[in-house]
Every structure is written in structure tokens, then in C-alpha cells.
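>>> Build the 3D model from these lines:
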Amino acid sequence: MKHIKEHFIQTHQSQPELLGLIAIENSFAYSPLTEGLDLLLLAIVEQPAVQSIEHVRIEGKHVLIRSVSVGQLEQWMASGENKSIIQWIVRGEILLERDSRISDIRERIIQFPDVMREQKRFVEFSGFLRSYLQAKHDYEGRNILDAYSNILTALHHWAHIVLIEEGQHPELTVWRQMRRVHPGVYKLYEELTVSPETLEQRVQLVMLACEFTVINKMKDCCSLLFNIMMSREEPWSISELQEHERIKALHVDLSLLLQRLVKRSLIREVAVMAASGDTEALELRYMTLAV
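Purely as a prediction, here's the structure:
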């Protein structure tokens, strides 16, 4: 593998747009971390290449070369869209680097600053809320298997929130982490998946626990949104919030979050005259109670 890495160092070091090259080796018969190939090369560039992904074979080894811009990398880290990106950067071997950009990104991930935690917690809570409410809807409709599937997803998001609050990045093997970090949530996972009770009883038990968590964690997990809304006195439209620089790259269900925050009396809904001048359909805007 050493010769293969040296080959790609030679072929990439002359590329002026390249900021860094990271190598992740596959130590298993199949590893989702390297997407099933023997070696993954992450080429980080200022601007994305025309072809962002490539499979090649060299010396009998299958190699995946993935090119990604710094902007896309930052978006992945904030949104959690790419579950492997944190492991790629932290565990990967830096083969090439210019101006310490990659080392700086790695150090920031390891430090896990409050700004990054706040974003990731917000994203995970959005997923948690959506999955929990869908499970509740399925349960009330007597679609127990669907309710089970969605409440299990909600439990995964809950586990991620707990890990983020502990200053840890959720790994691909999240339940092994949870067994060490938070035995209580891990116990709920066991109750849902291996308890001798009926499936309906298991789903109902975890749904009750999730309902309690929604109530207790909503304010803290939505601190990113509160801080944005408190940055001015005027109420915000949903489009303004959606396009805010700290939210627009995140995959969150903002409409659902706003409505639940209103129902919990954590923010206020204000009806104003729409820009179109339509006096029948008033535009809804949102503001914090502190304003």
C-alpha cells in the first residue's frame, strides 16, 4: 500500500488547486468507511473537480478517489449529511497538505468547539423530532411495524444528541459508544429491540421516553435558532431563517421545529401584512419571547 500512496502523492502534488490529500485504508473485508474499496483517497480542493468521484485499480488494489471542495467539507461536517467525513479526517493519513489547512480542520474537529456542537445538536434534534412524531402518527394508526422503525430512528438521533452533549462525535458504531457514555439510553435501545414484551408495548415504552425528552431538550437543542432570532428585534419569516448563513447548509425541518416551539410557548408567532399586499392571507413570522 505504501507504493500506491507514493504514486498518488506524485500524481497529485503538482495540482495547484489541491489543499490536501488524505488516505483511509480498509482493514476489513467490507468497510463502509472506505465504501467497500481497499483504499479511499480524499482530495480536498479549493473548488470541486469536474469528476468528483473515481474508481481505479492499481497493483491489484481498488482505490476510490473522492474530490471535495473545502466548502462542501464544511457543509458535511455541519449537517451530518456524510456520516463518514469525521472519521475520514480524524483517522485518515495526511499524505499531502498545503498551508496546514487540513491539520487545522482536523484539530477543529478534535476540539469539537461549541459552535460546531450547537449546529450538530440542532440537526440531530430536528431528525429526532420528525422521527418521533412520525412514529406517534404510525402508532395511533395501528401501523406498529412502521412505528417501530421510526421510533428506532428517533432513538438513534437521541443517542447522537447525548454524545454531542458529552463532547463526542457520534461514530458509525454508535451503540457501542452509548453503552459506555449513557447506559440509560442504551437500556432503552435494548428494551425496544430485545425485550420479551410485545412489539406494541416496546414501542409505547420508548415513545413515552421520547415525549419526555422532546419536552426537556427542545429549548437547549434549539439554542442555535434562538440565538439567531434574538439577534434583531423584528420577527423573522421562515425564508429569512432558512437562508441564514448558520442554517442554510443544515438539513433541518425548520417548519416543524418552529410550529413545535410555538406550541410549547418557547417562541411567538406574529401575523403581518404579506409583501404582496394580500389582506386575506397574512404572513406568519416568528420572534423570541424575550424580545
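>>> hey, let's count contacts and neighbours off CA atoms from now on
Fine.
>>> Which element, helix or strand, includes L42?
strand 39-45 (DSSP states H and E).
>>> Quick one: residues in contact with that strand.
Applying Cα atoms under 8 Å, 6 or more residues apart in numbering, the external contacts of strand 39-45 come out as 17-26, 34, 61-70, 88.
>>> Going by residue numbers, what spans are strands in the stretch 51-200 of the chain?
When secondary structure is read from DSSP state E, counting those that start in this stretch, the stretch 51-200 of the chain shows strands at 53-58, 61-69, 93-97.
>>> picking up where we left off before, buried ones in the strand holding L42, by neighbour count?
Residues of strand 39-45 classed as buried: 39-45 (neighbour count, 16 or more other Cα atoms under 10 Å).
>>> And stretch 242-250, by the same measure?
242, 247, 249-250.
>>> Now, of the contacts of strand 39-45, which are buried?
17-26, 34, 63-70, 88.
>>> Would you mind putting the buried residues of strand 39-45 into JSON lines with distance to M273 alongside?
As requested, these are exported to JSON lines (distance: Cα to Cα, whole Å):
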{"residue": "L39", "distance to M273": "57"}
{"residue": "L40", "distance to M273": "54"}
{"residue": "L41", "distance to M273": "53"}
{"residue": "L42", "distance to M273": "50"}
{"residue": "A43", "distance to M273": "49"}
{"residue": "I44", "distance to M273": "47"}
{"residue": "V45", "distance to M273": "46"}
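>>> Now the second one, please; I'll put the structures next to each other:
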Amino acid sequence: MSNLYANNFFGGMIMEDALRPIYQERASHKDTLGVLMIEKKQKAIPTTDTFDKVLLIIVKSADMPVFIKHYTFEEKKAAMHIVTQKQLNEWLLLGSNRKVVEWIFDGKVLFDRNEYIHNLKNELREFPFSGRKIKMGLEFAKLIRRYMDGKSFFNNQHYLDAYNHVVHSLHHLARLAVIENGFHPEVTVWNQVKQIDPEIFKLYEELVNSEETLEKRLELLFLASDFLIYSKTNLGTSHLLEILREKTYWSFSDIMEHQELAGYSVDLGVLLEYLIEKNIIEVVNKETKGQGIFHRYYKVAEKLL
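Just a heads-up that it's a prediction; the model follows:
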């Protein structure tokens, strides 16, 4: 065993020993569902936010949905994240904390009440289609928001702002492709997409690496990606349209208040306008007391009912 490997190995073990009383005390609480330890693997990949070790403690409920504490041991540092089950489920659904999927898959299980962690890993691994459908809907909504904003900035010759939004839209398109293929998007999503959907990867490469002017790069990307994004529309709107078919027509506030659609949030308005433009959603106008003013409602297009 080399000296460097020995130092890393035994240093890691000693630090784990030092953290044991902390996580054992937490594991003794009746509300604690599971405890995972995640180790920093590569300096270049920020899975642990530069910490040598991360303790992820999942609890049924707590006063705060997330509580984080930092520790120092000799020349190393550790972080403890206490997360409620509800917050964890929200992260997994919305994809708003991508690291947590890797933490659950790669973390060392230190405590597992009634096989909670075991079952959670199996659920993530199997990734049932119902869960994928919701996640694809949320990613598609984010994709359309960023893409439409990017186009607007481009048309107004704000090319740097357009570039920023387009890069984000391609990230959402990449994540959508990964989910479509039954995988959870990882922190290194472009490594996944390179294997899963080379066409999207090529678009991204051409945008960031081309020697064309920024204006020309953006112009070419909009031409190339319009059809590609439209081709994902049936997939990306399946969840939303399934809900909207439950009623003849909806007000915007009714859509926003639906429990399963809350995650669409600020992206919903732009998504509806995109779907109206593509003849997937129809506008229903209802008279108000004001002359010439109508209430605006939304319904799934007749051809899709």
C-alpha cells in the first residue's frame, strides 16, 4: 500500500470514526429514517461541495426542511445535512438539487430504518414512468421558458443575454432526453447525453466551441433546435395535458392551484403561450361585466381530446 493511498485510507477512516458519535446520536432519534455518508472522489467534480465527507440524514419531519452544519477534523472538513422526507421528495421531483440523487446512489448507508434507504434506491433505480412523466413535464416547461426568453433577447440584439438563456435551455433539453431514456440526470449531465442523444450534444458543442460570431452561432442554433424542441412536445406535455383533460376549460389560477401542477410555477404562462402557438391548447373567452373585456380560459385543443 503506497504512503499516499495509506494516508487517504486511514485519514478517511479516522475522520469517519470522529463523525460516528454525531450520526449515531441522530440515528437514535425515532424520526430519523436513514443516514448516508458521501466521500469526495474527484476534486474536479463538486458532488460534495468541496467537503471531504458529507453526512445526509433524512428525517420524517423537522422544524426546518433543511438544516446544515459544518465540522473541521484536523485538516479535513465535513458537512451534515439534515433533510426532511418532504423536502427530499421535492428535490427528487423538481430536480432542484441534482447532487442528492448521486448522494443516495453512491453514499455509504450508515443507518436504515425499516429499509427506507434500500427502498428509495430501488425506486430511483426503477424510475417508474409516472414519475418520469412529471419530471419530463417540468423540464420541458423550463426548456420553453429559457428558449423563448433567449429568442426574445436575440431578436432585440442582446446576444450575450440570449446566449445565457440558450445554454440553459440546452441543459434542460439534455436533462429531458436523459429522463426520457429512464435515467436520472446527474451533475455530469453532458457525459450522459453524449451517449444517449448525440444530436443534442452536437448542438451544445457547436454553440460553445464554434468559431463563428456569437450572433451567427445563435442564429444557427435557433434554426437547428426549433424542430428538435417541437419533436419533444408530445413527450414534454403529456403530464400537463392529462391534467387539463379533467375539465372542459381552466382559468390560469385553477391550473396554478392544482396540486400536481404547482411545480410548473413561473414557467407555466410561457409554456401555455407556446402550446397555443402550436395549436395544442386553445383559448376560451368568457364575457365579463366590462364591455369588450373577456375572461381568458384554456382547454386542450379539440383534435387532441
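>>> thinking again about what came up before, what is the orientation angle of the strand holding L42 of structure 1 with strand 61-69?
20 degrees (axes from the mean of the first three to the mean of the last three Cα atoms, to 10 degrees).
>>> In structure 2, what stretch matches strand 39-45 of structure 1?
Per the alignment by TM-score structural alignment, strand 39-45 of structure 1 matches residues 53-59 in structure 2.
>>> check the fit of that stretch onto structure 1 and give the mean distance.
For stretch 53-59 of structure 2, the mean deviation from structure 1 after alignment is 1.0 Å (mean Cα distance after the TM-score superposition for structure 1).
>>> Spit out the contact partners of the counterpart of K40 of structure 2 in structure 1.
Matched to structure 1 by TM-score structural alignment, K40 of structure 2 sits across from N26. By Cα under 8 Å, 6+ apart, the residues touching N26 of structure 1 are 33-34, 36-40.
>>> hmm, 6 Å instead?
38-39 (Cα atoms under 6 Å, 6 or more residues apart in numbering).
>>> re the thing from before, mind checking which of the strands of the stretch 51-200 of structure 1 is nearest Q75 of structure 1?
Q75 of structure 1 lies closest to strand 61-69 among the strands of the stretch 51-200 of structure 1, at 9.9 Å (Cα to Cα).
>>> give me the number of residues near L244 of structure 2?
Counted with other Cα atoms under 10 Å, residues neighbouring L244 of structure 2 total 17.
>>> Same question for S210 of structure 2.
By the measure other Cα under 10 Å, the count of residues near S210 of structure 2 is 12.
>>> Would you point out which residue is most central in structure 2?
For structure 2, G95 is the residue whose C-alpha lies nearest the centre (Cα atoms, centre = their mean; 2.2 Å).
>>> so how far is E124 of structure 1 from the residue mapped onto it from structure 1?
Matched across to structure 1, G95 of structure 2 falls on G80, judged by TM-score structural alignment. With distances taken as Cα to Cα, to the nearest Å, G80 of structure 1 is found 8 Å from E124 of structure 1.
>>> you'd agree I82 of structure 2 is up against F67?
Yes. Assessed by Cα atoms under 6 Å, I82 of structure 2 is found in contact with F67 at 5.1 Å.
>>> How far away from the center of its chain is stretch 188-197 of structure 1?
Distance of stretch 188-197 of structure 1 from the chain centroid (Cα atoms, centre = their mean, to the nearest Å) equals 26 Å.
>>> what do you get for stretch 210-228 of structure 2?
From the chain centre to the centre of stretch 210-228 of structure 2 is a distance of 25 Å (Cα atoms, centre = their mean).
>>> just so I have it, where are all the helices in the stretch 201-305 of structure 2?
Using DSSP state H, counting those that start in this stretch, the helices of the stretch 201-305 of structure 2 run over residues 214-231, 233-244, 252-257, 268-277.
>>> Redo the ones you listed as a markdown table? Include distance to S130 of structure 2.
A markdown table is the format used below for these (distance: least, Cα to Cα, whole Å):
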| stretch | distance to S130 of structure 2 |
| --- | --- |
| helix 214-231 | 20 |
| helix 233-244 | 9 |
| helix 252-257 | 19 |
| helix 268-277 | 20 |
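>>> so which of those helices comes closest to Q195 of structure 2?
Proximity to Q195 of structure 2, assessed across those by Cα to Cα, is greatest for helix 214-231 (17.5 Å).
>>> For the closest one, which outside residues touch it?
With contact meaning Cα under 6 Å, 6+ apart, helix 214-231 of structure 2 is reached by L207.
>>> What are the buried residues along it?
Buried residues in helix 214-231 of structure 2 (16+ other Cα under 10 Å): 214-215, 217-218, 221-222, 225, 229.
>>> Understood, closing this out.
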